[in-house]
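Engineer: just a sequence and a predicted model for now, questions to come.
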Amino acid sequence: MRRMMMRAMLGAACLGLGVGAEAAEKLKVLIIEGQNNHSWETTTPILKEALEKSGRFEASVARTPPAKAPASAWDSFRPEFKAFDVVLTNYNGEPWPAPVREALEGYVAGGGGLVVMHAANNAFPEWPAYNEMIGLGWRDAAFGDRVTVDDSGNVVRTPRGDGPGSGHGPRHAYTVDVRNAEHPITKGLPSKWTHAVDELYHGQRGPARNMEVLATAFSDEAQGGTGTNEPLLWTVAFGEGRVAVNVMGHAWGDDVGPIEAPDFRALIVRAAEWAATGAVTVPVPDDFPTVAK
């Protein structure tokens, strides 16, 4: 905890002095992979490259056993979460052993950072603390509350059982709207931008406590959507820790366009730095998209 506080102070000092990310001490990020209904084999290297190219991170990877591996194969999967400043999960698969679940809970509650990307918010519906950490997940309508944002920018909370459960229409390009321009992750970004052809999640469900919506997209009924503004990027406070969830970034086979999109890469880097330190020193890249005029 003390180390994380010192790094947060260092990040803030560098920001105040106008020092670039490359001059700050590198943060240690652990990427979890190994099972997913998406192409983790191709997306993890892209995530690792984006984080390290920013100059702010030293990235490591922990791989779970494959699906249907014998129980004994999990005995050696014991990531040392506390050795890292932030954990990025690219995992959606079988439940982790109880010691690993307890270790992640304690790590985040004690001040660690967690970043959840795309289908990783589909994982672990049976794990109460994970549902608390991610706020909203890919769950059915009876699982928990739904959160949307109306056209005036007000957060609308729909109780469990009302409205749709989780889903998405066909992949398409869509406009992302920033809902909190002063949060470190979104500060300095365009107020709107066009995201690459991607899935647009809707009807996410969960406890949604201590949650702040940072960006949304309109889920058009003509595209199989819900006709309202759905959260795409949000944060959750869990104990002393910080969690950032970004449900953009679908990838299947060689189709990794959404992961390689400049906005997605920038948001992953900025979310990871914020989750680790509470601040963001990495600048908005020059190729960050805007809305075509």
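Structural biologist: Good, I have the coordinates.

Engineer: please count neighbours and contacts with C-alpha atoms only from this point.
Structural biologist: OK.

Engineer: what about residue 6, helix or strand, and which?
Structural biologist: In this structure, residue 6 sits in helix 2-17 according to DSSP states H and E.

Engineer: gap between residue 74 and residue 12?
Structural biologist: With distances taken as CA to CA, to the nearest Å, residue 74 is found 39 Å from residue 12.

Engineer: so which of the two has more stuff around it?
Structural biologist: Neighbours per residue, other CA atoms under 10 Å: of residue 74 and residue 12, the larger number sits with residue 12, 19 against 15.

Engineer: these two touch, right, that one and residue 273?
Structural biologist: No. Residue 12 lies out of contact with residue 273 (CA atoms under 8 Å); the separation is 11.5 Å.

Engineer: which neighbours do the two have in common?
Structural biologist: Common neighbours of residue 12 and residue 273 (criterion: CA atoms under 8 Å, 6 or more residues apart in numbering): 279, 281.

Engineer: check it against this one:
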Amino acid sequence: MIRKALPFLAAALLAALALAPAADASVAPADPSYKVLVFSKTDTFRHDAIPTAVQTIKDLGAANGFTVDVTEDDTVFTRAGLSAYRTVVFALTTGDVLNDAEQTAFEGYIRGGGGYVGLHAAADTEYSWPFYGELVGAYFKSHPAQQQAAVRVEDPVHPSTAHLPASWSRFDEWYAYRSNPRTSAHVLASLDETSYSPGSGAMGDHPITWCKNHQGGRSWYTGMGHTKESYSDPAYRKMLLGGIRYTAGAVNADCTPSGGGTGTVQAESFQTTQGGRTVTKAGADNGQTLGYLDPGDWVSYANLPVGGSTTFKARVVSGGAGGTIQIRTGSPTGPVLGSVAVPNTGGWATFKDVSTTLAGVPSGRADVYLTFTGTGSSLLDVDDFAFNTPAPGPVLGLAGKCLDVSGAATTNGTQVQLFTCSGGYAQQWTRTPAGELRALGKCLDVSGGGTADGTKVDLWDCNASAAQQWTPTPAGELRNPQSGKCLDVAGAGSADGTKVLLWTCWGGSNQRWGLPV
């Protein structure tokens, strides 16, 4: 009799499941309880979506087990006031919203492992506070009219974007930024600029949502969320929930920078060590440093994205004689990329930043070793460190015009030309130690590796070939070592759209270029 009842029970169970309500897309698995602060103070423009955004976060909290406090009172930004919260949401803030003391308290909160979520106009906030600019990832520059656009989802596994389709069409106000965050942040989603009219805000490579680890804390930002309707979109709500959960430490995710630089590496997060160990120390990021370092000690860090880096910076502390940090790759006796001296910083509680230039940096990723030299014992502690890429800038040519990627396109073979300087990302170039000039994530390239006069110069995937090496000369030329020829403006023309090409060097003004510092 029991055997006969099983089919009926199974059918009944299936029927019950079919009638059960679908799971709310903006409800996550239960997390340990924590508190979130939503801060929505404005000093300039005030978005009418702020009340909707605030209510949405309160609703997400109620459905997902975290408590939400809401304020526009900046006096909560004290060490004690912030200590209750796992993350702070800057909900469409604008202008200068914190005074100096409050900024210092928030910096300490982030360095102590706190979280930051920035919504839309959070990038239009605190322009004169460098720490904030680094935390959010980029400052607002401009926006066109609100319109439909296609969002490209670049990370299909991050908790804030795992639920999204590869191409997500939505209506919003699409911000352009003063710099590209890709070198210091992990880009989660970007805009397809062919899907809408960006106007003067065209960036070519156009990140719109990203995350990063910053000086011990976690940061997540999206440029989306201008409209009230955004906050009723289940996909947007789930994306926002993922950003909150990530910055609160409820879930982990890879926020390694998408291109260039390593972001900030916590020194105590080493893979292997000979001699050094983790030290609990007040004032340190995450409350810990790498310490007890004696001459001959070393530590390793696996698979860091060092390619394109030109400088190394570390946050250190020493109450003794100090010592020297050597940066190596491959092994503790591998090639030295650079060395930086660490002095007595004024005591074991006084931190200082030190830096050095690098040479011989391998492309892509590498295992990094820090080795230590000096006299005595317990030379220094290292709190964190970073490999940094040079800042992009314009390459100035004939008639004061700029080296420009036609149409800000990133297709291999796109013509490079001369054009009136606009500050757009199609005119932002970065020099690398390998002699490359990079824009929009690709390299200035001699088409087909040609050497004949008139060979096209275009944009192409970076491949470390001789066709992508450019050597500046004292005369202001850019020579391609493979051919011995120069980057040349065709026919010495200065009209917008004049092509650049390869030509025999002859000293003319159409072969002179001013490079970014």
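Structural biologist: Alright, I've got the coordinates. As the structure is a prediction and not an experimental result, all values here were calculated from the model.

Engineer: TM-score for these two?
Structural biologist: Overlay of the two chains. TM-score (TM-score structural alignment, normalised by the length of structure 1): 0.67; 220 aligned residues with a CA RMSD of 2.6 Å.

Engineer: all strands of the stretch 151-293 of structure 1, in order?
Structural biologist: Ranges of strands within the stretch 151-293 of structure 1 are 155-158, 172-178, 192-198, 205-206, 211-219, 228-238, 241-246, based on DSSP state E, counting those that start in this stretch.

Engineer: same list (the ones you listed) but as TSV, adding mean neighbour count and distance to residue 259 of structure 1.
Structural biologist: Shown next, in TSV, are those (neighbours: other CA atoms under 10 Å; distance: least, CA to CA, whole Å):
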stretch	mean neighbour count	distance to residue 259 of structure 1
strand 155-158	14	28
strand 172-178	18	13
strand 192-198	19	9
strand 205-206	26	24
strand 211-219	22	17
strand 228-238	24	14
strand 241-246	26	11
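
Engineer: tell me which of those strands lies nearest to residue 258 of structure 1.
Structural biologist: Closest to residue 258 of structure 1 of the strands of the stretch 151-293 of structure 1, according to CA to CA: strand 192-198, at 5.7 Å.

Engineer: that closest one packs against which elements?
Structural biologist: In this structure, strand 192-198 of structure 1 makes packing contacts with strand 172-178, helix 257-260, judged by 3 or more CA pairs under 8 Å, 6 or more residues apart in numbering; DSSP states H and E.

Engineer: list the contacts of the shortest one.
Structural biologist: Which is helix 257-260 of structure 1. The contact list for helix 257-260 of structure 1 (CA under 8 Å, 6+ apart) reads 43, 46-47, 195-198, 248-251, 264-265.

Engineer: make JSON lines from those and add distance to residue 23 of structure 1 to it.
Structural biologist: Formatted as JSON lines, the contacts of helix 257-260 of structure 1 follow (distance: CA to CA, whole Å):
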{"residue": "43", "distance to residue 23 of structure 1": "28"}
{"residue": "46", "distance to residue 23 of structure 1": "23"}
{"residue": "47", "distance to residue 23 of structure 1": "21"}
{"residue": "195", "distance to residue 23 of structure 1": "30"}
{"residue": "196", "distance to residue 23 of structure 1": "31"}
{"residue": "197", "distance to residue 23 of structure 1": "35"}
{"residue": "198", "distance to residue 23 of structure 1": "34"}
{"residue": "248", "distance to residue 23 of structure 1": "30"}
{"residue": "249", "distance to residue 23 of structure 1": "29"}
{"residue": "250", "distance to residue 23 of structure 1": "33"}
{"residue": "251", "distance to residue 23 of structure 1": "33"}
{"residue": "264", "distance to residue 23 of structure 1": "24"}
{"residue": "265", "distance to residue 23 of structure 1": "21"}
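
Engineer: closest one to residue 212 of structure 1 out of these, please.
Structural biologist: Proximity of these to residue 212 of structure 1 (CA to CA) peaks at residue 248, which lies at 16.7 Å.

Engineer: please produce CSV containing the helices and strands packed on strand 192-198 of structure 1, extended by distance to residue 166 of structure 1.
Structural biologist: CSV is the format used below for those (distance: least, CA to CA, whole Å):
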stretch, distance to residue 166 of structure 1
strand 172-178, 17
helix 257-260, 20
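
Engineer: so for residue 79 of structure 1, which of those sits nearest?
Structural biologist: Closest among these, using CA to CA: helix 257-260, at 24.8 Å.

Engineer: so the closest one corresponds to what in structure 2?
Structural biologist: Alignment of helix 257-260 of structure 1 against structure 2: residues 229-232, by TM-score structural alignment.

Engineer: what comes up buried for that stretch?
Structural biologist: Using 16 or more other CA atoms under 10 Å as the test for burial, stretch 229-232 of structure 2 gives 230, 231.

Engineer: so where do the strands sit in the stretch 1-150 of structure 2?
Structural biologist: 34-39, 66-71, 87-91, 115-119, 140-142, 147-153.

Engineer: for those, give me JSON lines that also has distance to residue 372 of structure 2.
Structural biologist: Listed next are those as JSON lines, based on distance: least, CA to CA, whole Å:
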{"stretch": "strand 34-39", "distance to residue 372 of structure 2": "41"}
{"stretch": "strand 66-71", "distance to residue 372 of structure 2": "44"}
{"stretch": "strand 87-91", "distance to residue 372 of structure 2": "36"}
{"stretch": "strand 115-119", "distance to residue 372 of structure 2": "33"}
{"stretch": "strand 140-142", "distance to residue 372 of structure 2": "41"}
{"stretch": "strand 147-153", "distance to residue 372 of structure 2": "42"}
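
Engineer: what's residue 49 of structure 1 aligned with over in structure 2?
Structural biologist: Matched by TM-score structural alignment, residue 49 of structure 1 corresponds to residue 58 in structure 2.

Engineer: which one of the contacts of helix 257-260 of structure 1 is nearest to residue 133 of structure 1?
Structural biologist: The nearest member of the contacts of helix 257-260 of structure 1 to residue 133 of structure 1, counting by CA to CA, is residue 248 at 17.9 Å.

Engineer: any idea what the closest one aligns with in structure 2?
Structural biologist: Taking TM-score structural alignment, the alignment pairs residue 248 of structure 1 with residue 224 from structure 2.

Engineer: does its match really touch residue 120, like I thought?
Structural biologist: Yes. With contact defined as CA under 8 Å, residue 224 of structure 2 counts as touching residue 120 (5.4 Å).
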